[in-house]
Each structure stands twice: as structure tokens, then as C-alpha cells.
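1. My questions concern the predicted model and sequence given below.
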Amino acid sequence: MATRLVGTTLSVLMLGGTLLLGACSTQKTADTVQRSEIPTYQVIADYGIDVNNPKALVASVDYSFVGIVEQEAKTSYKDSVPLEQPNGKTKMMGQAHTHYKVQVLTNLKNKLVTDHPIAITKLGGIRKDHSAYDVVKGDALLKVGKIYVFNAYAQNDGSLLLSGKNSSVPVTDKSLKTANESKTVRVYQDAVNKLSVKERVVNHKASDGVE
């Protein structure tokens, strides 16, 4: 089953090697690892849309919403891809996806449940051997306790995927109670308001979606 990414992109490039996306195989938690001690490699993404254009981005995704990260749950790994090692060589390793629990605060495009935290997955994370992090260039892993505007794709199995730049945009100028007054939130809310009826359609419904 193919993974739905930003636009029509089905692969990303890292240091000259192609990372092909496939089905989930193994899982591993990484909450005991000290991130400051582990190197991070940037993944160069090939987008099918202008991810720096809020309207283009929200038109492409299935769900846009404001939420707060409550938990980093685990890391899962997809089909083996060539990843560069500290010694300059490449090694076949599973591509990391980091799983989180997020409480939806406000729905912007289409509706997700707000009465309990939802599961969401971010493309990128710690490698299976804990030797490095792989993160899409311009993106970052989520931080527990932080508020973001999320732009997510629903997958065929109902899960939600964040992939690439501006898939999760930090809300830094307002607190939890006033998050909707943030300049960042207003930018994406205004972008959603400009969408046509066709652009608001959910291509794949999330398991936590609301009709």
C-alpha cells in the first residue's frame, strides 16, 4: 500500500539516495534516547505542490487543525532504504515514522474528534539502530506539550500522516487558551476559508474523522 504524501510525491531523496515508501514492518520505542547526543540527517523532499503556500498546502491535505502534543508513543519502520552512515557509507535500513498522541483543539479543514487524543504519525525519526535521526529538510519532529497547526493526510487505513515542511507549524506566540488568536493559526484559517467546495473534500476519511 502506497503512503500518501504532500501533493503526488511518492519518494524523497537523501544525500543522493532514493527512499522508497512501503508497508510498515517493525516497531521500536525511542523515549530513552538522549536526542542531543545523536546526529540528525536531513532528508531532501521532492514536493508536488508549493508547501510554502498555505492555501496550496491546505487544499492538498485532508485535515488541517490546531492541536497540542500529549505523548510521543513509538517509532515504526517501513521498507528498507539506503541511508548514509557517519563513515560516509550507505546501509539499508527501515525508514522511520514517529507516532504521537495529539489533542485536537480546533478544526480548521474538515473535522476530527475533540473529546479524546488522536493518533498521528510524522515522517522521520530515530533509526532502528539508534545511530541517527532522519528528518525531512525544513521539518522537525514534534515536541510534547507544544501547540501546532497540523496539515495531515488520511491514509487508506484511516491513520493520519504528517510529511514534510509545514506539515506541523509551531504556534509560539500564544498560550493554550489563546491559541486560536495566533498569527500562525489565522494564516491557515484564512487559507482554508479561501478553499472551494471541491478543495474541502476529504479524499480519505480518518478513523478519528467526524462527518
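-> Received, thanks. Numbers count the residues shown, from 1 in each chain.
2. switch to C-alpha atoms for all contacts and neighbour counts from now on
-> OK.
3. where along the protein do the strands fall?
-> Taking DSSP state E to define them, one finds strands in the chain at 11-14, 17-20, 26-28, 40-45, 63-84, 90-109, 111-112, 118-123, 125-126, 133-136, 147-154, 160-162, 168-170, 209-210.
4. Any chance of those in CSV with distance to Val192 and mean neighbour count as columns?
-> As requested, the strands of the chain are arranged in CSV below (distance: least, CA to CA, whole Å; neighbours: other CA atoms under 10 Å):
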stretch, distance to Val192, mean neighbour count
strand 11-14, 27, 17
strand 17-20, 31, 18
strand 26-28, 35, 15
strand 40-45, 24, 20
strand 63-84, 8, 21
strand 90-109, 6, 21
strand 111-112, 13, 22
strand 118-123, 21, 22
strand 125-126, 29, 27
strand 133-136, 25, 22
strand 147-154, 11, 28
strand 160-162, 18, 27
strand 168-170, 15, 21
strand 209-210, 17, 15
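5. take the one below as the second:
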Amino acid sequence: MTAQPVVGVLALQGDVREHAAALKECDVRVRPVRRVEELDGLHGIVLPGGESTTMSRLLETFELLEPLKARIAGGLPAYGSCAGMIMLAGKVLDGRPDQHQLDGIDMIVRRNAFGRQVDSFEEDLDFTGVEGGPVHAVFIRAPWVESVSPEVEVLARVPEPEPGAETAGSIPAGAAGRIVAVRQRSVLATAFHPELTGDGRVHRLFTEIVRAS
């Protein structure tokens, strides 16, 4: 792709501004997406963190659900963080019965897996495909990935704490080893919020996927 890519940010709910700012640092044009016609001409789309059941309901209300699902199935690169990861999953555990999915990645995700807002935590992750050392990850009422199909590449897991290490107490019980970043073809998802840390490497990875598509 020689022209500057156009990347949409789903702007119905969530941390839209933070994703837009991170994308602009990656030399792409950024477009908020609230209506079906704003999908036209996109080279990629970001689904921000927020509240997945609200996002699901708004997608249906604004008649974006099926068009966006079709575009992703047709190869439109997509990246989802936290609630966006939930939306991209094929199946969600602990979600609402009427919650809709975009089926972008063949995985099962558990909603609010790490606990409530007070259980939010931060951790450094080894992240496949991202150079420059560990990625500092912020988890806020985050999901984790229960399982993936063989077609899905696991990019990051919550590390196993070293015995007696100072960080051992920061990781919620049962979280160590859980999958928190995945990719299937041109669709990327993280359980954490790279848009909140000032580290643009995950967004750069996504824009590289967009440019290669």
C-alpha cells in the first residue's frame, strides 16, 4: 500500500480519543466510525476498550453490526483492545445472552475474567512480533482468552511470577499463564489497553498489518 491508509475507530462508546491519538503517531489517517457509510474506504478498524455489552447493543442500534461483521469476514484488518477483544471473539463466557459477536477470531473469551475494577493491575509482557523489550500492559476489568483454535497465533500471556518476586502479589489469582494477546490473519486483539500507556508499538504492529493487507 503506497497511499496513507485510512483506519477507523469505532466511536460509539469507550476510549476512542486515546486510540485515535495512538494511531495518528503511526502515520495513518484516522476516521471515527458511527454510521454504516463511514465503513467505506477504510483499510482497517479499531474497536476500543469500553463496555462490551453496551458496544454490542449500540452496534445493533446504529445498524453497524452485520455490515462490520461482513467487512471483517471479508478481510478488513481489525484490532480490539479489552472490550474490543470481547467483540472480536467467536464466543464469550459470562456475557449477556443477547450479546452479539463479530466472529473475527476463532477464540473463546471470558468477560471480566481478571475481576472487578479494584482488581485492575499492570504487568510487563513478552509480546511476539513487537521489538524493543517487554510491553507494559494495563488491565482494567479485562477479559482473558480461555482457548483458541489452531489458526490463532498466541502473542502474549500473563507471566508466571518468580517465587518471592515483588511483582508476585500484583497478578490476580488464576491469571498467570493466561492468554492476553492473539492474532488470526489480519485481526489482532489484546486484553489490555496499550492506548493508555504511551507505548505505540502495538498500534504500529496493527498499522503494519493494515499496510500489508
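-> Done, it's in. Please read all numbers here as calculations on a predicted model, not as lab measurements.
6. Send over the TM-score of the superposed chains.
-> Once superposed, chain against chain, the TM-score is 0.24 (TM-score structural alignment, normalised by the length of structure 1); 87 aligned residues with a CA RMSD of 5.5 Å.
7. hang on, the earlier thing: Serialize the strands of structure 1 to TSV and add fields for distance to Val185 of structure 1.
-> Conversion of the strands of structure 1 to TSV gives the following (distance: least, CA to CA, whole Å):
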stretch	distance to Val185 of structure 1
strand 11-14	28
strand 17-20	32
strand 26-28	33
strand 40-45	25
strand 63-84	7
strand 90-109	9
strand 111-112	16
strand 118-123	19
strand 125-126	26
strand 133-136	22
strand 147-154	7
strand 160-162	17
strand 168-170	9
strand 209-210	20
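8. Quick one, which of those gets closest to Asn193 of structure 1.
-> Taking CA to CA as the measure, these were each checked against Asn193 of structure 1, and strand 90-109 came out nearest at 8.7 Å.
9. helices or strands up against that closest one?
-> strand 63-84, strand 118-123, strand 125-126, helix 183-193 (3 or more CA pairs under 8 Å, 6 or more residues apart in numbering; DSSP states H and E).
10. who wins for proximity to Val104 of structure 1 among those?
-> Closest of those to Val104 of structure 1 is strand 63-84, at 4.3 Å (criterion: CA to CA).
11. tell me the angle the closest one makes with strand 147-154.
-> 80 degrees (axes from the mean of the first three to the mean of the last three CA atoms, to 10 degrees).
12. hmm, back to that, I'd like the helices and strands packed on strand 90-109 of structure 1 written out as a markdown table, with distance to Ala96 of structure 1 added.
-> Listed next are these as a markdown table, based on distance: least, CA to CA, whole Å:
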| stretch | distance to Ala96 of structure 1 |
| --- | --- |
| strand 63-84 | 5 |
| strand 118-123 | 7 |
| strand 125-126 | 5 |
| helix 183-193 | 28 |
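13. Which secondary structure elements does the lengthiest helix in structure 2 sit against?
-> Ranked by number of residues, the top helix in structure 2 under DSSP state H is helix 201-212. Here helix 201-212 of structure 2 is seen to pack against helix 16-24 when contacts are counted using 3+ CA pairs under 8 Å, 6+ apart.
14. Setting aside sequence-adjacent positions, which residue approaches Ile108 of structure 2 most closely?
-> Spatial nearest neighbour of Ile108 of structure 2, chain neighbours left out: Lys91 (4.8 Å); criterion: CA to CA, 6 or more residues apart in numbering.
15. Can you point out the buried residues in the longest helix of structure 2?
-> Within helix 201-212 of structure 2, the residues scored as buried using 16 or more other CA atoms under 10 Å are Arg201, Val202, His203, Arg204, Leu205, Phe206, Thr207, Ile209, Val210, Arg211.
16. tell me which of the residues you listed is nearest to Arg157 of structure 2?
-> Of all the buried residues of helix 201-212 of structure 2, Val202 has the smallest distance to Arg157 of structure 2: 14.8 Å, by CA to CA.
17. now the residue nearest to Val6 of structure 2 when sequence neighbours are not counted: how far from Ile45 of structure 2?
-> If the residues on either side of it in the chain are set aside, Val6 of structure 2 comes closest to Arg29, at 4.7 Å by CA to CA, 6+ apart. Relative to Ile45 of structure 2, Arg29 of structure 2 is positioned 11 Å away (CA to CA, to the nearest Å).
18. circling back: closest one to Ala45 of structure 1 among the helices and strands packed on strand 90-109 of structure 1?
-> For those, the distance to Ala45 of structure 1 is smallest for strand 118-123, at 11.1 Å, taking CA to CA.
19. relative to helix 16-24, how tilted is the helix or strand where Val7 of structure 2 lies?
-> When secondary structure is defined using DSSP states H and E, the element that contains Val7 of structure 2 is strand 6-10. Calculated by the same axes, to 10 degrees, strand 6-10 of structure 2 forms an angle of 160 degrees with helix 16-24.
20. so what secondary structure elements neighbour strand 6-10 of structure 2?
-> Secondary structure elements in contact with strand 6-10 of structure 2, counted by 3+ CA pairs under 8 Å, 6+ apart, are helix 16-24, strand 29-33, strand 44-47.
21. quick one, which of those is packed in tightest?
-> Among the helices and strands packed on strand 6-10 of structure 2, the stretch with the highest mean neighbour count (mean count of other CA atoms under 10 Å) is strand 44-47, at a mean of 28.
22. Can you tell me which helices and strands that strand packs against?
-> Counting by 3+ CA pairs under 8 Å, 6+ apart, the elements that strand 44-47 of structure 2 packs against turn out to be strand 6-10, strand 78-81, helix 83-88.
23. contact partners of it?
-> Residues external to strand 44-47 of structure 2 that are found in contact with it (CA atoms under 8 Å, 6 or more residues apart in numbering): 5-10, 19, 76-81, 83-85, 87, 210.
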